[in-house]
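J.: Model the structure of this input:
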Amino acid sequence: MLSAIVWNDIAFLLGALLLGGILTGLIAGMLGVGGGGVIVPILYEVFGMMGVDESVRMQLCIGTSLAIIIPTSIRSYRAHKAKGAVLPDVLKQWRVPAITGIIIGSAIAGLVAGWVLQVVFVVVIGALGLKSLLGRNDIRIAETLPGRGLMWFYGLVIGLASSMVGISGGGISTNFLLLYGVPIHAAVATSAGIGIFIPIPGVIGYAIAGWPHLAELPPLSLGYVSVIGFVMMAPISALVAPYGARFSHRLSRRHLEIMFGVFLLLIASRFVYGLLAG
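T.: Predicted coordinates:
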């Protein structure tokens, strides 16, 4: 018989994963991101309670986050596409370089220490949050999107950063598009599409990279991908994502930016605290 304390711990973990799935879906739909900024910190705390070693915990969070993002991003993208706001030519230009970047990033993440990934997470998420919160959309590189070469480079950066942070790349691609005068709702909708093809190669890469460390990982882990985390969070986040997408089209551009910025800075501050305390 399991003790009452054990059952309470299990209930807490399940509740945290369920809440995380709901938040992930809402944020993915509203902001065109896969929700990795929510998934990673929640899983980080959950896996910490499960006793996962610090040397592999961040890698496990990122790999699992990428897996959870896949169904969520698909439903979020479909909801935005129904509104007619997606820029399909941008998705075509970014597909190959983004996949290339995430394969390279996954390989790097499997070799570096967990704290390195936390620092990368803070820098990327914090920079995106600050830019959105300041609302400096008057900053423009140009009024039209750049040529094929520079777009290829941006796609590579999106994939590389996404694989090392555990996000779909939506937040990064949104800001790239805004720098070239793309309206916020079109940028968010197009960025939602990035999450369809970025996470899959990342999941495969993290599964392979974590295979030698199975003894240090929780049960039912495929390398650095937790099946338990995926099963608990992915269905509910995918179910909720379309509601967030519909809600986003009722908000002004500035409201979306503020929500996005505050959300990302709160997440980044949590990891800054953890790095300093550790």
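
J.: From now on I want contacts and neighbour counts done on CA atoms only, so please keep to that.
T.: Will do.

J.: do you know how far the nearest residue to Ile139 once chain neighbours are set aside is from Asp138?
T.: Of all residues not flanking Ile139 in the chain, Leu179 sits nearest, at 6.4 Å (CA to CA, 6 or more residues apart in numbering). Computed as CA to CA, to the nearest Å, the Leu179 to Asp138 distance reads 8 Å.

J.: one more to put side by side:
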Amino acid sequence: MFLIFVVILALTGAFAGVVSGLLGVGGGIFLVPVFLVLFRAFGVSEEVVMQMCVGTSTATIIATSLRSVVTHNGKGAVDWGVLKSWGPAMGLGAVLGVLAATAMHSDTLMAIFGIVAALMGVYMLAGAPRGRLAPSLPGPAVYAPLSGFIGFVCAMMGIGGGTFGVPALSAFGLPVQRAIATSAGFGAVISLPACVTYLLGSTGNAQTLPLTVGYVNLPTFALISLMTCLTVPFGVRLAHVLPAVRLRLIFAFFIILAALNMLRKAFF
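T.: Below is the predicted model:
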């Protein structure tokens, strides 16, 4: 049973790394549903299982996003000005998102994850809307609350900043490759403060996995981080040489199925 657990985690981490580098959406959208199945199978208490899933997923995003940023920056695609201006509110939103997640019942968090994941899948199926909201990036009155919202939702769900960052930056005129590269940086900005907050959280007397600190299981974090770091560069290379339409559609169907399964578990 333990060997199966390790093999599934390793394969999931490898897949999440490719997806993160290729589409800039962050691997958390795939990791959390897998974590939920595995953590439940190993007896994690229902009242904290979803929080452990998103907390551990958030921790893995640190390594994935940093590796992705370094690789994208090697191609000159990261907009550091956007990262510096959007980062502070995004980091604050991330901390607030963790506090909200740990205050919720696990089923409520599961339902929120399912709804947002389903919407993301539909968005990916439909493709990015044509046209732009504005010819250039917005000023502080717009990007401060927008980046704070992105940080809040992503930290609460344990997903990378690219999930919302890529569509937002693209809508304001940033070329898609540059939006993907910069959103990889969003993942680091969100996951670092969010991970610290999850680590400082308390599960009380709830049953968790061995070597769990706060809401983060350290062995799972280590294995997933290792695998994603190995495969992110492959996804980045694909992002710069392949039209990702067909792959995006495949991933969208997968996300929708995972979201529907999450909603089923939350409500039935």
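
J.: Surely the residue nearest to Ile139 of structure 1 touches Arg136?
T.: No: using CA atoms under 8 Å, Leu179 of structure 1 makes no contact with Arg136, being 9.7 Å away.

J.: Contacts made by stretch 243-251 of structure 1 with the rest, please.
T.: Stretch 243-251 of structure 1 has contacts (CA atoms under 8 Å, 6 or more residues apart in numbering) with 25-32, 76, 79-80, 185, 256.

J.: Who has more neighbours out of Leu179 and Arg136 of structure 1?
T.: The residue with more neighbours, out of Leu179 of structure 1 and Arg136, is Leu179; 20 against 13, by other CA atoms under 10 Å.

J.: Let me see the contact set for the more buried one.
T.: When contacts are taken as CA under 8 Å, 6+ apart, Leu179 of structure 1 is in contact with 137, 139-142.

J.: repeat that for 10 Å
T.: 136-145, 173 (CA atoms under 10 Å, 6 or more residues apart in numbering).

J.: Show me what it lines up with in structure 2.
T.: Under the alignment (TM-score structural alignment), Leu179 of structure 1 pairs with Ala171 in structure 2.

J.: And for Asn137 of structure 1?
T.: Checking TM-score structural alignment: Asn137 of structure 1 goes with Pro129.

J.: contacting residues for its match?
T.: 123, 167, 170-171.

J.: cool, and Ile200 of structure 1?
T.: 66-67, 69-70, 99, 102-103, 168.

J.: overlap between these and structure 2?
T.: Shared with structure 2 under both residues aligned by TM-score structural alignment, their matches' CA atoms under 10 Å, the contacts from the contacts of Ile200 of structure 1 are 66-67, 69-70, 99, 102-103.

J.: Among those residues, name the buried ones.
T.: The neighbour count (16 or more other CA atoms under 10 Å) marks 66-67, 69-70, 99, 102-103 as buried among the kept ones among the contacts of Ile200 of structure 1.

J.: In helices, which of these appear?
T.: 66-67, 69-70, 99, 102-103 (DSSP state H).

J.: and which of the residues you listed is nearest Ile10 of structure 1?
T.: Relative to Ile10 of structure 1, the closest of those is Ala67; by CA to CA it sits at 22.3 Å.

J.: Which parts of the stretch 151-268 of structure 2 are strands?
T.: Secondary structure of the stretch 151-268 of structure 2 by DSSP state E, counting those that start in this stretch: the strands cover 212-213, 216-217.

J.: Could you pull out the helices in structure 2 for me?
T.: Under DSSP H, structure 2 gives helices at 2-23, 28-41, 46-73, 80-103, 106-126, 140-157, 162-171, 176-200, 218-241, 245-267.

J.: Reformat those helices into CSV and put distance to Thr208 of structure 2 next to each item.
T.: Output for these, formatted as CSV (distance: least, CA to CA, whole Å):
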stretch, distance to Thr208 of structure 2
helix 2-23, 15
helix 28-41, 8
helix 46-73, 8
helix 80-103, 15
helix 106-126, 14
helix 140-157, 19
helix 162-171, 28
helix 176-200, 14
helix 218-241, 12
helix 245-267, 20
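
J.: Select, out of these, the one closest to Thr212 of structure 2.
T.: helix 218-241 (5.8 Å).

J.: so the closest one matches what in structure 1?
T.: So helix 218-241 of structure 2 sits over residues 227-250 in structure 1, by TM-score structural alignment.

J.: what does stretch 36-49 of structure 2 give?
T.: Counting by TM-score structural alignment, stretch 36-49 of structure 2 corresponds to 44-57 in structure 1.

J.: Pro167 of structure 1: how many residues sit nearby?
T.: No Pro there; residue 167 of structure 1 is Ile. 31.

J.: Trace it over to structure 2, please.
T.: In structure 2, Ile167 of structure 1 lands on Ile159 (TM-score structural alignment).

J.: Next: Tyr77 of structure 1.
T.: By TM-score structural alignment, Tyr77 of structure 1 lines up with Val69.

J.: Its match contacts Leu83, doesn't it?
T.: No: contact criterion CA atoms under 10 Å: Val69 of structure 2 and Leu83 do not qualify, at 11.2 Å.

J.: Which residues are in contact with each of the two?
T.: Joint contacts of Val69 of structure 2 and Leu83 (CA under 10 Å, 6+ apart) are 182-186.

J.: circling back: just the kept ones among the contacts of Ile200 of structure 1 now: which is nearest Gly155 of structure 1?
T.: Using CA to CA, the kept ones among the contacts of Ile200 of structure 1 come closest to Gly155 of structure 1 at Ile99, 8.3 Å.

J.: which residues does the alignment partner in structure 2 of that closest one contact?
T.: Following TM-score structural alignment, the counterpart assigned to Ile99 of structure 1 within structure 2 is Gly91. Residues in contact with Gly91 of structure 2 (CA under 10 Å, 6+ apart) are 97, 147-148, 150-152, 155, 186-194.

J.: what's the answer for Val69 of structure 2, then?
T.: Applying CA under 10 Å, 6+ apart, the residues contacting Val69 of structure 2 are 21, 63, 75, 77-78, 180-188, 232-233, 236.

J.: From the residues you listed, list just the buried residues.
T.: 21, 63, 77-78, 180-188, 232-233, 236.
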